[in-house]
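J.: Curious how this folds, go ahead:
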Amino acid sequence: MGVDELLDQAGNLKEALVDYASSPGFARRLSQALSDFSGLGSAAHDQWAEAVESLLYDPDQDGREPLLDRYLRTNKTIAPEERLVYEGWRERNVIGVFRVDARKGARLSLHNLIDEMDYPAYATVGAEAISVVQRGGYVMTRLVPIGDIWTISGTIRLFGPRDLPGVKTLAASLLKRFPTLVFNNPANVEQGRRIVGEHHTTFLNLFGAHIVSGTGADIIAAYRGFLNACNQASVAGDSEASALVTAAEQIAPDDSFPPDLAESDDVALYHHPQMGVSFLVCYGQVEGAYRTPPADAEDPAAELLRGYVEDKTVPGYVLEDLAAKYPDTVDAAYQAALSNPGFRWELDGAALLRRHRPNSGPGKDVPGVSPVPSSLIDEYRRLS
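T.: Down below sits the predicted model:
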């Protein structure tokens, strides 16, 4: 297809998604999304459009899947070629704050301040709709791919060249809300992995193992000690940088930890060499279920094990780690917890994890630490 045909197709496919997201069945989710965007200073219509965009592409506050995922899963009548486009939008949509380097007709040359990549992007609604976009100015928008081009999805928030200080604040705020945005750039993925690897070494040196257990208070203190150790390692030999380091109590204040963690007597701090830190409430009891399998599905230990399997905040590699630690009893543990006497971890474990964590696993997981672009570091620190 030529560019014009691709833009027409993108416009039609997007219209179908907007109709889906704004249908009565999602009114409550749309209302919640609208409240999330009400304080961002944009006009009411733009807030509505931004809320619809967020519903389509981002998980909601309760962790429910983006509506685009649901649309693809439940709509069996999508033509194969259209499904491929939608899948590209799901996997590669890019929300960002962009510098406008050029405008020609319906085409914009954009540089993303967050992932530091360049995007040639087209407006599906035509050149006239973007005639007010200034070269040297800035826009906040979302881009989606079709064919070999990018198209603008949803609204464009405009900023002039003199708005750069506020634009940086907006970009840093967006990155703070969605830390994985930097990983659109493969170089940032590699940098994130390097940083997490260094942190893993720090963790092992500090605690002697990749996991440490205790009460909630113990683990909060351990985590803050780990943060301080990482900060000290990052500025070693640089006295000027040392003066800018933020204390762990400021990075992780008391109110940043959920009450169930802070008040629990059974919490683990787990560090993965690529994914970073996880907090695991009731970890010791779940490990006990692996060590001594529960009697049946009604056993409280079985309920805890099922909870870990179903809880998407518990990384799959934690369950894999426990299975490897207790190879002689893992099958019996899951047979009881799942009421499935034929379950075998070696044969069925991977499928179980895929079912409960479809967006995680090899090739999908990103590092647990997001590098911040140098141009946004000051604003990001201020927001922290």
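J.: alpha carbons only for contacts and neighbour counts from here, please
T.: OK.
J.: Distance from the one helix or strand residue 197 maps to to the middle of the chain?
T.: Secondary structure from DSSP states H and E places residue 197 in helix 186-207. Remark: helix 186-207 is offset 18 Å from the chain centroid, using CA atoms, centre = their mean, to the nearest Å.
J.: and residue 104, how far is that from residue 122?
T.: Separation of residue 104 from residue 122 (CA to CA, to the nearest Å) stands at 10 Å.
J.: Neighbour count: these two, which is higher?
T.: residue 122 (26 against 11; other CA atoms under 10 Å).
J.: you'd agree that one is up against residue 146?
T.: No: contact criterion CA atoms under 8 Å: residue 122 and residue 146 do not qualify, at 10.4 Å.
J.: ok, back up a step: contacts for the helix holding residue 197?
T.: Helix 186-207 has contacts (CA atoms under 8 Å, 6 or more residues apart in numbering) with 115, 182-183, 209-210, 226, 229-230, 271-276, 366-371.
J.: One more pass at 7 Å, please.
T.: Outside helix 186-207, the residues that touch it by CA atoms under 7 Å, 6 or more residues apart in numbering are 182-183, 210, 226, 229-230, 271-276, 366-371.
J.: and if you look at stretch 355-375?
T.: Residues from elsewhere that reach stretch 355-375, judged by CA under 7 Å, 6+ apart: 114, 179-180, 182, 188-189, 191-193, 196, 274-276, 310, 312.
J.: what comes up buried for that stretch?
T.: Of all the residues in stretch 355-375, those buried under the rule 16 or more other CA atoms under 10 Å are 357, 360, 366-373.
J.: try stretch 8-25
T.: 9-11, 14, 17-18, 20-21.
J.: To compare with the earlier structure, here is another sequence to fold:
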Amino acid sequence: MVDRFVAGRKDLSAADREMLLGWRDPVEGIFEVRRKDGDAVVLLNLVDDLEYRTYSNVGRSAFRGVPKGGFLHTCLVPLHSADGAWLVSGAMSSYSRSSATDIAQAALELATNRPELVFRNPQKIEQGWQRMQEDRAAFVDFCGCDELVLPPAEVEVLFEAYYRHRQEAAVTAQPGRARRRRLPGLDLPFFELPSELADSDTVGVIYEQVDGLNFYADYGMLRDLFADPARTGRRRHQELLRTYLREESIAPLPIRRLAAAHPETADDVFRKLLRKPGFTWSEHGEALLRRRKPWYYENEPRPGVSVIGDRLGRLAAGHR
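T.: Model prediction:
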């Protein structure tokens, strides 16, 4: 919409055009009011851990009821005419300092559900990669490999044990904090598969260095197909591979893994599925994945772990 508006307004100055086009990438977040400075407020985004010098198009009166140490839930857009300045865009909800615990929980949920908001901060990208590699190494050490195929119930038991192991290791590393907090009981669920995975015969678990930790429904059946291409003639196996090729929620990773693990049969699997007798994985496989999953190649890889800032961590722990 912004692109169309700018294209249709020939009377806009270069500065106005730049400002409007910057609105295509707003910053959504939950902000702590650090201080007031003239007509502006300086906000710390609890999600991406960056500070924003923020104005309102109605002047300082917009922030009259916003106390230092309070919180705002809003969106910001850049003011390109003033370097480092931001403008409130849309609705703005204000919360008092006494709401810190609830605000921290909301910020944590936002960071978890929309990690792209965290990764506006380049430092969080770097930290995320580092933490993910550490977690992957711990997973491989705990499980013995980075790829598993198990019944759904066994996956849940495994990850409850793994997360318990990771939590105990983290608390052991900080004995002072261990005395101040009680670990959840062993009967509390740490991990539960979504229904589409829980209802499958097997679940594939792959913790890859770039694509991170992923779960795949009926991965055992797909592995059987690559082990015995004669199964390609069975409708269930064919439909499963088509689903893996078609679904945007499934990255190229599992297909690449199976083709690499079964180089002697991968060509036959795809020749029968695609009805292309000249298909070879080594020559045509990557092009096939690029055609079926262009979204994967268009986006910059991001870590599968989000690292929250120190301030959000303190608020979540109940420290003002």
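J.: Overlay the chains and give the TM-score.
T.: Superposed pair, TM-score by TM-score structural alignment, normalised by the length of the second structure: 0.76. Supporting alignment: 302 aligned residues with a CA RMSD of 3.8 Å.
J.: Which of the buried residues of stretch 8-25 of the first structure fall within helices?
T.: 9-11, 14, 17-18, 20-21 (DSSP state H).
J.: Relative to residue 250 of the first structure, which of those is nearest.
T.: residue 21 (38.8 Å; CA to CA).
J.: Just flag the most distant two among the contacts of stretch 355-375 of the first structure.
T.: 114 and 310 (32.6 Å).
J.: Neighbour count for these two, which is higher?
T.: Each of residue 114 of the first structure and residue 310 has its neighbours counted (other CA under 10 Å); residue 114 has more, 27 against 15.
J.: mind listing what the aligned residue in the second structure for the more buried one touches?
T.: Taking TM-score structural alignment, residue 114 of the first structure has residue 47 as its aligned residue in the second structure. Residue 47 of the second structure is in contact with 29-30, 107, 111, 117-118, 308, counting by CA under 7 Å, 6+ apart.
J.: go again using 6 Å as the cut-off
T.: By CA atoms under 6 Å, 6 or more residues apart in numbering, residue 47 of the second structure lies in contact with 107, 111, 118.
J.: Out of these, grab the one that's most surrounded.
T.: Counting neighbours by other CA under 10 Å, residue 118 leads the contacts of residue 47 of the second structure with 26 neighbours.
J.: residue ranges for the helices of the stretch 1-150 of the second structure, please.
T.: Secondary structure of the stretch 1-150 of the second structure (DSSP state H, counting those that start in this stretch): helices located at 2-8, 14-22, 100-113, 115-118, 122-143.
J.: what's the most buried one of those helices?
T.: Neighbour counts (mean count of other CA atoms under 10 Å) averaged over each of the helices of the stretch 1-150 of the second structure peak at helix 115-118, with a mean of 20.
J.: Check what contacts that one and list those residues.
T.: 47-48.
J.: how close does it sit to the first structure?
T.: Superposed on the first structure, helix 115-118 of the second structure shows a mean distance of 3.4 Å to its aligned residues (mean CA distance after the TM-score superposition for the first structure).
J.: what residues does stretch 253-273 of the second structure touch?
T.: Under the criterion CA under 6 Å, 6+ apart, residues 229, 277, 279-281 lie in contact with stretch 253-273 of the second structure.
J.: can those go into TSV with extra columns for neighbour count?
T.: Listed next are the contacts of stretch 253-273 of the second structure as TSV, based on neighbours: other CA atoms under 10 Å:
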residue	neighbour count
229	20
277	12
279	18
280	16
281	20
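J.: Closest one to residue 178 of the second structure out of the residues you listed, please.
T.: Nearest to residue 178 of the second structure among the contacts of stretch 253-273 of the second structure, counting by CA to CA, is residue 281 at 52.0 Å.
J.: Over to the residue lying closest to that closest one once chain neighbours are set aside. Which of the three states is it?
T.: Leaving aside its chain neighbours, residue 281 of the second structure sits nearest to residue 267 (5.6 Å; criterion: CA to CA, 6 or more residues apart in numbering). At residue 267 of the second structure the chain is in helix, as set by DSSP: H, G, I helix; E, B strand; the rest coil.
J.: Tell me how far residue 267 of the second structure lies from residue 246 of the second structure.
T.: If you measure residue 267 of the second structure against residue 246 of the second structure using CA to CA, the figure is 19 Å.
J.: can you check residue 317 of the second structure too?
T.: From residue 317 of the second structure to residue 246 of the second structure the distance is 43 Å (CA to CA).
J.: same thing with residue 237 of the second structure?
T.: Going from residue 237 of the second structure to residue 246 of the second structure by CA to CA gives 14 Å.
J.: Likewise for residue 79 of the second structure?
T.: Separation of residue 79 of the second structure from residue 246 of the second structure (CA to CA): 41 Å.
J.: what ranges do the strands span in the stretch 151-300 of the first structure?
T.: Under the criterion DSSP state E, counting those that start in this stretch, the stretch 151-300 of the first structure contains strands at 211-214, 267-272, 276-281.
J.: Tell me the helices and strands packed up against the second one.
T.: With contacts defined as 3 or more CA pairs under 6 Å, 6 or more residues apart in numbering; DSSP states H and E, the secondary structure elements packing on strand 267-272 of the first structure are strand 211-214, strand 276-281.
J.: give me the stretch of the second structure that that strand matches.
T.: Strand 267-272 of the first structure corresponds to residues 203-208 in the second structure, going by TM-score structural alignment.
J.: just how off-centre is that stretch within its chain?
T.: Per CA atoms, centre = their mean, the centroid offset for stretch 203-208 of the second structure relative to its chain is 16 Å.
J.: And it against the first structure, how far off on average?
T.: Stretch 203-208 of the second structure sits 1.7 Å off on average (mean CA distance after the TM-score superposition for the first structure).
J.: Now do the buried residues in that stretch.
T.: 203-207.
J.: residues making contact with it?
T.: In contact with stretch 203-208 of the second structure (CA under 6 Å, 6+ apart) are residues 146-152, 213-219.
J.: Grab the nearest non-local neighbour of residue 120 of the second structure.
T.: Of all residues not flanking residue 120 of the second structure in the chain, residue 48 sits nearest, at 6.4 Å (CA to CA, 6+ apart).
J.: Number of residues surrounding the closest residue to residue 344 of the first structure other than its chain neighbours?
T.: Spatial nearest neighbour of residue 344 of the first structure, chain neighbours left out: residue 331 (5.3 Å); criterion: CA to CA, 6+ apart. By other CA under 10 Å, the residues close to residue 331 of the first structure number 23.
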